[in-house]
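Visitor: Would you be able to build a 3D model of this:
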Amino acid sequence: MKKLILLSAALIFSAAMTFAQPAKGSIAPEIILKNTSGVPVALSSLRGKVVLVDFWASWCGPCRRANKSLVSVYAKLKSKGFEIYSISLDDDAAAWKKAIVADKISWLQVHEKGWESTVSAEWKIEQLPTSFLLDKSGKIVAIDPEGRQLEQAVTKLLKE
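Guide: The predicted structure follows:
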């Protein structure tokens, strides 16, 4: 009976770990998606920079408001080694590209259709916006940092 309980607990724990979102302290899973020009871009190609992995969509009001804040932070810190790898989950690529122009986004944009996409599933994205801040080695150091907190965290990581 004891063995059965231990086995059940181990199975439940391993299943929970299988479905968990990438955690702080872990290396970010690889992503390779196409940018607005159709060229594949690997997240790992940004190693050596502080990176915000940002999941969003053009139809998401909170995402569009967050973009306004990110425009400011990106303009301030890009030249110091900060990059944003934004992943649109739009079903409509034209709406995605229109939002990029409307929001004056100048950072890297990639696209994968919808919630059922491979990357969305691997990263366990359940709501938008969702973001992960990575240090220069690709390790996740914060989940969903916003505004001033994001700017302070990026500034600190850039000094390391």
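
Visitor: Every contact and neighbour count from this point should use C-alpha atoms.
Guide: Will do.

Visitor: Just give me the residue right at the centre of the chain.
Guide: Central residue of the chain (CA atoms, centre = their mean): residue 53, 2.6 Å from the mean position.

Visitor: and that residue, what element?
Guide: Assigned by DSSP states H and E, residue 53 belongs to strand 50-56.

Visitor: Determine the set of other helices and strands touching that strand.
Guide: When contacts are defined as 3 or more CA pairs under 8 Å, 6 or more residues apart in numbering; DSSP states H and E, strand 50-56 sits against strand 82-88, strand 130-134, helix 147-159.

Visitor: mind listing what the closest residue in space to residue 107 that isn't next to it in sequence touches?
Guide: With sequence-adjacent residues excluded and distances taken as CA to CA, 6 or more residues apart in numbering, residue 107 is closest to residue 84, at 5.9 Å. Going by CA atoms under 8 Å, 6 or more residues apart in numbering, residue 84 touches 51-54, 74, 107-108.

Visitor: Let's see this one next, to set against the first:
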Amino acid sequence: MKNSKIVRKSLMITMISLTIFSCKESNCEFEIAKNEFEVVLKTESKTDSLSMYPSFVSKKFLDSTYTMLFKEPIQNGIVKFKGDKPSHPVMFDILDDNIGLSDKFFIDNGSTELSVSFLNEDTKVIVSDNKKSKTQKEYELLKREGLDSIENLRSKADSVDERRKFSIIRDTLIVDFLNENPNSYVPLWLIANYFSFGSQQYNKLYDESMPLFSNEIKKTELFKNIETSLKEGRDFSIQNKELSLKNIGLADVQFKLSSLNNSKYILIDFWFSNCGPCLLEMPKYIPIYEKYKGVGFEIVSISVDKSSKIEDWKTIINEKGFNWIHYLDENGVETKKMNINSFPTTFLVNDEGEIIEKNMTSEKLKRFLSLKLD
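Guide: From the prediction side, this is the model:
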């Protein structure tokens, strides 16, 4: 019996020694055993330190128990980030305070080696082949299948209509990938990212795609938080809202959609007088409005101009010939309550106050009205 205990103890010590030796050789086993991840970053950045964020998405989507920010010094061109192993794959950005954000990348756990030059504003992330996580490989596959090229075209688009068109193509590509890969965290993080940069406005395609995710992903805080935000957007209705605004003569008014009960379709347009994209889009409404204003169509433009810009607001309306209904939400007080932070933002609603579509292009609006009102 005594000899048996000695043999078992000797075997245990040998196994522990082999495990530690193996982990030192590969890093991966040892890091996972410690419930940590490590990112080893090579860089030519001229700053003293770099930061790593969870994809710069809205904090409301993230698990509040997880560290939001990692910041470490650069030593001989190397930065090492360490932290507790996340409960699921996380999409990160690297931030150089002088250059900005890097491309995105994923870590699951264990050790990841990558490089981001930041020299001459080069923000491309290169992940070592032997250190790529499963999720990183999925992300790179999606980028090769068109995500990169679509985003490049979208960034070069000259008009709001073009950007929206490429956004729809991009979102469709993400949902198609999700349909084929329901257990991938790549679509979930991309939805969180683009939803954040879209000022968290309702996205019907994203909303309808959420049931496609696997049961494992549906248990995460990230999924639950995104789903809740999408539901809030789905339930958004302007029908019963009463907004404290000013009319073009600067008199106080309480605007309700029900006051336009002679209109079958109303375009609610949120903008401001110094908004370049707004001023590119709004002239396209002029011929549409002239054709359909007497047969059931109305436009209500609500400006969020600051108090100091009120005269600019009035001047632009007159000079541009925007001859529909205008209200001023001075300093954007009411608009902020509705979580509208990007401009232009438009809602086409029917006479029941139901949203038909958000950010409908002028061409699509023209086709829609021709079918409904011609």
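
Visitor: can you give me the helices in the first structure?
Guide: Using DSSP state H, the helices found in the first structure span residues 2-18, 61-77, 93-102, 118-122, 147-159.

Visitor: Would you tell me which of these gets closest to residue 138 of the first structure?
Guide: helix 147-159 (11.7 Å; CA to CA).

Visitor: I figured residue 84 of the second structure was touching residue 37, is that so?
Guide: Yes. Taking contacts as CA atoms under 8 Å, residue 84 of the second structure lies within contact range of residue 37: 6.2 Å.

Visitor: out of these two, which sits in the busier spot?
Guide: The residue with more neighbours, out of residue 84 of the second structure and residue 37, is residue 37; 21 against 15, by other CA atoms under 10 Å.

Visitor: what does that one align to in the first structure?
Guide: By TM-score structural alignment, residue 37 of the second structure lines up with nothing in the first structure.

Visitor: Next one: residue 37 of the second structure from residue 251 of the second structure, what distance?
Guide: 60 Å (CA to CA, to the nearest Å).

Visitor: before we move on, what about residue 223 of the second structure?
Guide: 45 Å.

Visitor: ok, these two, which is more surrounded?
Guide: A direct count of neighbours by other CA under 10 Å for residue 223 of the second structure and residue 251 places residue 223 higher, at 21 against 10.

Visitor: Could you report the neighbour count for the counterpart of residue 98 of the first structure in the second structure?
Guide: Using TM-score structural alignment, the partner of residue 98 of the first structure in the second structure is residue 315. Number of residues near residue 315 of the second structure (other CA under 10 Å) recorded here: 12.

Visitor: residues in contact with residue 315 of the second structure?
Guide: Counting by CA under 8 Å, 6+ apart, residue 315 of the second structure makes contact with nothing.

Visitor: which of the residues in the helix or strand residue 81 of the second structure falls within are buried?
Guide: Assessed by DSSP H and E, residue 81 of the second structure sits inside strand 78-84. Neighbour counts over strand 78-84 of the second structure (16 or more other CA atoms under 10 Å) mark 78-82 as buried.

Visitor: Take the helices of the first structure and write them to CSV, including distance to residue 131 of the first structure.
Guide: Output for these, formatted as CSV (distance: least, CA to CA, whole Å):
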stretch, distance to residue 131 of the first structure
helix 2-18, 20
helix 61-77, 10
helix 93-102, 17
helix 118-122, 12
helix 147-159, 10
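
Visitor: quick one, which of the ones you listed is nearest to residue 132 of the first structure?
Guide: The nearest among the helices of the first structure, by CA to CA, is helix 147-159 at 10.3 Å.

Visitor: what about that closest one, distance to the chain center?
Guide: 16 Å (CA atoms, centre = their mean, to the nearest Å).

Visitor: Could you tell me which residues within that helix count as buried?
Guide: For helix 147-159 of the first structure, a neighbour-count test (16+ other CA under 10 Å) marks 150-151, 153-155, 157-158 as buried.

Visitor: What subset of the contacts of residue 84 of the first structure is buried?
Guide: Buried among these (16+ other CA under 10 Å): 51-54, 74, 107.

Visitor: re the thing from before, which part of the first structure lines up with the helix or strand following the strand holding residue 81 of the second structure?
Guide: Sequence order places strand 90-96 as the next helix or strand after strand 78-84 of the second structure, per DSSP H and E. Mapped onto the first structure using TM-score structural alignment, strand 90-96 of the second structure covers no residues at all.

Visitor: how close does residue 12 of the first structure sit to residue 6 of the first structure?
Guide: Taking CA to CA, one finds residue 12 of the first structure at 10 Å from residue 6 of the first structure.

Visitor: How about residue 41 of the first structure?
Guide: Relative to residue 6 of the first structure, residue 41 of the first structure is positioned 44 Å away (CA to CA).

Visitor: SS state for residue 71 of the second structure?
Guide: Under DSSP: H, G, I helix; E, B strand; the rest coil, residue 71 of the second structure falls in the strand class.

Visitor: do you know how far it is from residue 315 of the second structure?
Guide: Distance of residue 71 of the second structure to residue 315 of the second structure, given as CA to CA: 48 Å.

Visitor: Same check on residue 353 of the second structure?
Guide: 30 Å.
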